[in-house]
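Engineer: I need the structure of the sequence given here:
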Amino acid sequence: MDRPRLVAVIVTALAATAASLLLPSALAAAADAVIGGHSGWRPVLWLLLVGGVEIGADVVGGILIARLTSSASAWLRRRVADRLFALGTRSPFAEGDAISRLTGDCVGAGGIVPIVVQLGSATVISTGAVVLLALLDWRLALVFLGSIPFALLLARTHLRNTADDVLAYQRVSGELAARLLDAVAGLRTIAASGTADREAERVLRPLPRLTLAGRGMWRTQARMVWRAALLLPAVELVALTAAGFGVLDGRLTIGDVLAALGYVALGMGLVTQIPLLTTLSRARSCAQRLAEVLDADAPDRGRLGLLPGHGTLELRRVTVGTALTDIDLVLPAGTFTAVVGRSGSGKSTLVGVLGGLRVPNAGEALLDGRGLHRLRPEELRAVIGYGFERPALLGTTVADAVGYGSWAGDTAVRGACRTAQIHDVVARLPHGYQTPLAETPLSGGEAQRLGLARAIVHNPRVLLLDDATASLDTVTEAAVEHAISAVLPGRTRVVVTHRTTTASRADAVVWLDNGRVRAVAPHARLWRLPDYRAVFTEESEEPA
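Structural biologist: Model (predicted):
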């Protein structure tokens, strides 16, 4: 939190508060001086000075509040992002909901302190105005105090009625964001399958609940606005009437009447600030949603230090939803294993479990005898490299994308690109490895090879490739595999593939069928089985 800026906001709020309380008396003195025909400029100059201080403090305070809100939002984003990264793949928050919390909720919660400062300032002004009104004429103060119970009841009712609606609105907004993100990620699949209408219905299904919460929130707001709009002029009218009797009795001057009206308006400041209670309620709801993230317990990963072993992977009775069921599997260190099966058989899920990206609902995944769930993200990154069918390339330049998440220098990056058979393509770019990613047109196969280079540059103990060479022709794929074997000898490799040529080069093939391991054996032995051959006849040998 930006403490100096917070102190500055409080100081300017105090200056504005003091000026607001002094302004009615300054106006009264100036008015009486003018009406009385006095030629002194001192009351007028005092009025101008107090008014200038109030305006200046309000302007500076507005700027400081905006900056404080932005810095607080950024601070919250860092904390929430750190917690989400610590939760990793074990996060209970859907991607869209997490994004909603990182964006809207951080902004909303970041405004809590300025809102509290403004409400505190309004409270001080209202209290001070009542005291000054009593000093001016205790009868006017009694008249004003008669309106306080109505104002408190109005504020209490508004805050109570709007809190639940605001929280419901925030939660449903997060749910909508999560559904929309899922739909955007599968946009091409939705378009190809002709299910756009059905998917739109699924995404918008929470909309009635959002509408209900929004209507409830704004209905409460509307009731508050018209009640406050009636209460303020009613109190002013009663106070003006009482002040008129004071003028007739000779207790008050015309300037005193102006001051009394000013104090009444300031005293009712809390009523005019009631809309801030809606903002405060929304900010509290945002803070509550952020607290859910910050209070989520990250897995206790222990302190393992340098991990011993050579890369033996083991699954013990692993079950993941409906994707995998009761999987027992041992992949010895240094072996090359191909994972095959029909679409939907659980291949990607299996690789995700082997790499610690998916947490089993039951059973355990082990690396060299140690549970993967105990490893920190940096430990997983040090021992396991991943290659994906559609890699997300992150960073400013091509070199950044390949070295992302590692301390690799230029030499290591170029070596990894040569192994992945992508160096020549990068070298022909306008600025070579320093070409911005945004200006780098890449085909599917080229993007895959950059993702593969990113996995290689970590020098991992285990290399997991989830269809990471599917867009390469068979000749290039074979060259990449040969280069990996030469550069990373003795590494454990697991490759999801649809090609017989790749499966034939593997030491063993894990054949998945409906989420279960149907067989583990060399490709040549399994090829004798018609059902195994049928797995490959359904897939194209060459990329589209």
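Engineer: all contacts plus neighbour counts: C-alpha atoms, from now on.
Structural biologist: OK.
Engineer: Can you tell me what sits against the helix or strand hosting Y386?
Structural biologist: Element membership of Y386, judged by DSSP states H and E, is strand 384-388. Defining contact as CA atoms under 8 Å, 6 or more residues apart in numbering, one finds that strand 384-388 is touched by 355, 448, 451-452, 454-456, 458-468.
Engineer: Following it in sequence, what is the next regular element?
Structural biologist: As assigned by DSSP H and E, the chain's next helix or strand after strand 384-388 is helix 398-403.
Engineer: and that following helix, how far from the chain's centre?
Structural biologist: From the chain centre to the centre of helix 398-403 is a distance of 25 Å (CA atoms, centre = their mean, to the nearest Å).
Engineer: Could you do stretch 14-25 as well?
Structural biologist: Taking CA atoms, centre = their mean, one finds the center of stretch 14-25 at 41 Å from the center of the full chain.
Engineer: measure stretch 306-320 end to end?
Structural biologist: With CA to CA, to the nearest Å as the measure, the ends of stretch 306-320 fall 29 Å from one another.
Engineer: Same check on stretch 514-533?
Structural biologist: For stretch 514-533, the first-to-last residue distance is 16 Å (CA to CA).
Engineer: Now it: buried residues?
Structural biologist: Neighbour counts over stretch 514-533 (16 or more other CA atoms under 10 Å) mark N514, G515, R516, V517, V520, P522, H523, L526, Y532 as buried.
Engineer: Spatially nearest residue to the spatially most central residue of the chain (excluding sequence neighbours)?
Structural biologist: Geometric centre of the chain, nearest residue: L102, 1.8 Å, by CA atoms, centre = their mean. Leaving out its chain neighbours, the residue that sits closest to L102 by CA to CA, 6 or more residues apart in numbering is R77, at 5.7 Å.
Engineer: Sequence B follows; please return its structure for comparison with A:
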Amino acid sequence: MATTTSSEHSGKSNWRAFVRLLIQANPPKLVLSIALGLSIISTLVGLVIPLFTKNVVDSFSISSLSWAQISGMAIAFVAQAIASGISVYLLNYAGQRVVAGIRDRLWKKLLVLPVGYYDNNQTGDTISRMTNDTAIIKGLITEHMAGFITGIIAIIGSIGVLLYMDWKMTLIMFSVFPLAFVILFPLGRQMYKVSKGLQAETASFTSVLNRVLSEIRLVKAANAEPVEYNAGSSGIQKLFQFGLKEGRIQAMMAPLISFVMLMLLVVLFGYGGMRVSSGAITAGQLVAFMLYLFQIVLPITQITQFFNQVQKTMGATDTILKVLDYEEENPHAGETLQNASQSLHLEGVTFSYKEGEPVLKNVSFTMEAGKVTAIVGPSGSGKTTMFSLLERFYAPQNGSIKLGQDPIERFSLVSWRSQIGYVSQESPLIAGTIRDNICYGMQREVTQEELQRASQMAYADAFIEELPDKYDTEVGERGIKLSGGQRQRIAIARALLRNPKILMLDEATSSLDSKSEVVVQQALQNLMQGRTTLVIAHRLSTVVDADQIIFLDKGKVTGSGTHQELLETHDMYREFAAQQLQIQDQQFQTIEPQAMKQIRLASHSEVRA
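Structural biologist: Sure, this is the predicted structure:
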């Protein structure tokens, strides 16, 4: 009994959630009302037609036919067809508007969800919410809702007329329906379970496709085609199995409905024939009975399909609302940052992605305004996490980060992030032109002079001018048509154009060859001038001139000072430096003097360019 109560409560909750989702999508109420009104008119006209037929059959002779009767039936048929056609179009329009409204809300929501949401949800699942689940809701509105409402009216109207014409034959005829309901109801519950499983598996399969196709070069380079084929094939087989289950349920439903229909026809013609022969009813009434029977059975099929679609829609509603109800960022909440040229203070910052597994532990240090602070340490020590906290992708569990005397949470996300320039190890580019990528995120029109100036300071203008379409050159998905050094310089130009006061460099040159590194380093020097800069680097050669070096180990600050101070006071840093210098000496010795000279000349040549 408790299970039943829980199930009923869940069903009511799902309906309330669905209605809430529709209302929030701001459906065109007038259009829906007109569409449903026309559908009802079409159904009512359909209820009158069997009565016309009855009169024609009962008084059938050429002389008895009047133009009024013929014209009346013709007008009824035409009116029904016109009303039905307009209704279908308006319902389709309303459904498309509702889905567009839901998708617009979803898209807006996805852009303001915190990074933590994307850490815990696969991209393919999220895409499925936007495409597949919203399409299911559209199907319910455009294809099934009108059929359900008009079907109910048709059934009630037909039963009313039949009871009026001959209540005894009506009751005998409908004695079949309770049996059909007992059989079909469990099948409907099974269809609900299958539909939910099918939606979940579709989302999972979409995730696999998105992951593999977005990293197809990695797949090919690693010879991972067989592995990924097996993963995709497994998803296809699961979808196939769910499709078979759905097919089996539908295969049982269709014959059962046909069986009910045949039983009704047998009862109708057997008992009805007896009633006609005894004179209790006329032949015209028997024909009308048959036509009304069709107006009952066909809507029952529509109603069954409606409830099947409802089960799918309830599942889709649940998953969409989980996204829409997720706690979001408010980009504009807080004060506008007026002066970002102040020192940054980390005071006792502790952060963990998982409870009980801290990545940063009681971290405290100060980044002086306009100076360079470098963070070094072994991999996994929390360096990149610190960047994420500064960009406010996450909030520390303990401690605070302050700009001057103010916690950074005091400022709106929009104004805070507009003051940060970020250049990473693999600077992301969007599919589009070089101009699109340099100007990405700018809220104003960027002039050609500003674009060229930023490119010159980033040492990107030389290679851009050599391209056939210059700034309108397509970079390909994720910038694949450009080299690593070119991508980095475009990222630096993007940062220069934003003119940030706080700069974060995350291994900005570690993946480059020596020639590209020289050029990018010079571009970074231009970018760093007069800005509060935080640098992450594994190679000490890129940070030895920093104003301050913070040594981070296992989430804790174990030393701070200049390069020389840490060499004298910090054992791990000294060991770290010794290893670095030894590796650099070995690399230097493997290059012949003439080759070194060519590299230096080429590097200086590109810098001058």
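Engineer: After superposition, what is the TM-score?
Structural biologist: Once the chains are laid over each other, their TM-score by TM-score structural alignment, normalised by the length of the first structure reads 0.85; 539 aligned residues with a CA RMSD of 3.7 Å.
Engineer: hmm, back to that, how much space between the residue nearest to the centre of the first structure and R5 of the first structure?
Structural biologist: L102 of the first structure is 23 Å from R5 of the first structure, where distance means CA to CA.
Engineer: Which elements pack onto whichever strand or helix holds L315 of the first structure?
Structural biologist: L315 of the first structure is part of strand 313-320, with elements assigned from DSSP H and E. Helices and strands touching strand 313-320 of the first structure, by 3 or more CA pairs under 8 Å, 6 or more residues apart in numbering; DSSP states H and E, are strand 324-331, helix 347-354, strand 362-367.
Engineer: Go again with 7 Å.
Structural biologist: On a contact count with 3 or more CA pairs under 7 Å, 6 or more residues apart in numbering; DSSP states H and E, strand 313-320 of the first structure meets strand 324-331, strand 362-367.
Engineer: Generate JSON lines for those, with distance to V34 of the first structure and mean neighbour count as supplementary columns.
Structural biologist: Below are these laid out as JSON lines (distance: least, CA to CA, whole Å; neighbours: other CA atoms under 10 Å):
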{"stretch": "strand 324-331", "distance to V34 of the first structure": "89", "mean neighbour count": "18"}
{"stretch": "strand 362-367", "distance to V34 of the first structure": "86", "mean neighbour count": "21"}
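Engineer: and of these, who's closest to L14 of the first structure?
Structural biologist: Distance to L14 of the first structure, taken as CA to CA, is lowest for strand 362-367 among those, at 59.4 Å.
Engineer: orientation of that closest one relative to strand 313-320 in degrees?
Structural biologist: 160 degrees (axes from the mean of the first three to the mean of the last three CA atoms, to 10 degrees).
Engineer: Strand 362-367 of the first structure to strand 384-388, inter-axis angle?
Structural biologist: Per the same axes, to 10 degrees, the angle that strand 362-367 of the first structure makes with strand 384-388 is 110 degrees.
Engineer: chain center to strand 362-367 of the first structure, what's the gap?
Structural biologist: 30 Å.
Engineer: okay, the angle between that strand and strand 324-331?
Structural biologist: With the same axes, to 10 degrees defining the directions, strand 362-367 of the first structure sits at 20 degrees from strand 324-331.
Engineer: Could you name the helices and strands sitting against strand 362-367 of the first structure?
Structural biologist: strand 313-320.
Engineer: Which residues belonging to the strand it packs on are considered buried?
Structural biologist: For strand 313-320 of the first structure, the neighbour count (16+ other CA under 10 Å) marks L313, E314, L315, R317, V318, T319, V320 as buried.
Engineer: cool, stretch 277-287 of the second structure as well?
Structural biologist: Buried-residue list, stretch 277-287 of the second structure, by 16+ other CA under 10 Å: I281, T282, A283, G284, Q285, L286, V287.
Engineer: so which of those residues would you say is closest to S71 of the second structure?
Structural biologist: Closest to S71 of the second structure out of these is G284 (19.7 Å), distances taken as CA to CA.
Engineer: Alignment lookup: the closest one to the first structure.
Structural biologist: Counting by TM-score structural alignment, G284 of the second structure corresponds to G255 in the first structure.
Engineer: residues making contact with the helix or strand hosting its match?
Structural biologist: Per DSSP H and E, G255 of the first structure falls inside helix 254-267. For helix 254-267 of the first structure, contacts defined as CA atoms under 7 Å, 6 or more residues apart in numbering pick out 24-25, 27-29, 31-32, 125-127, 129-130, 133, 236, 240, 243.
Engineer: All set now, cheers.
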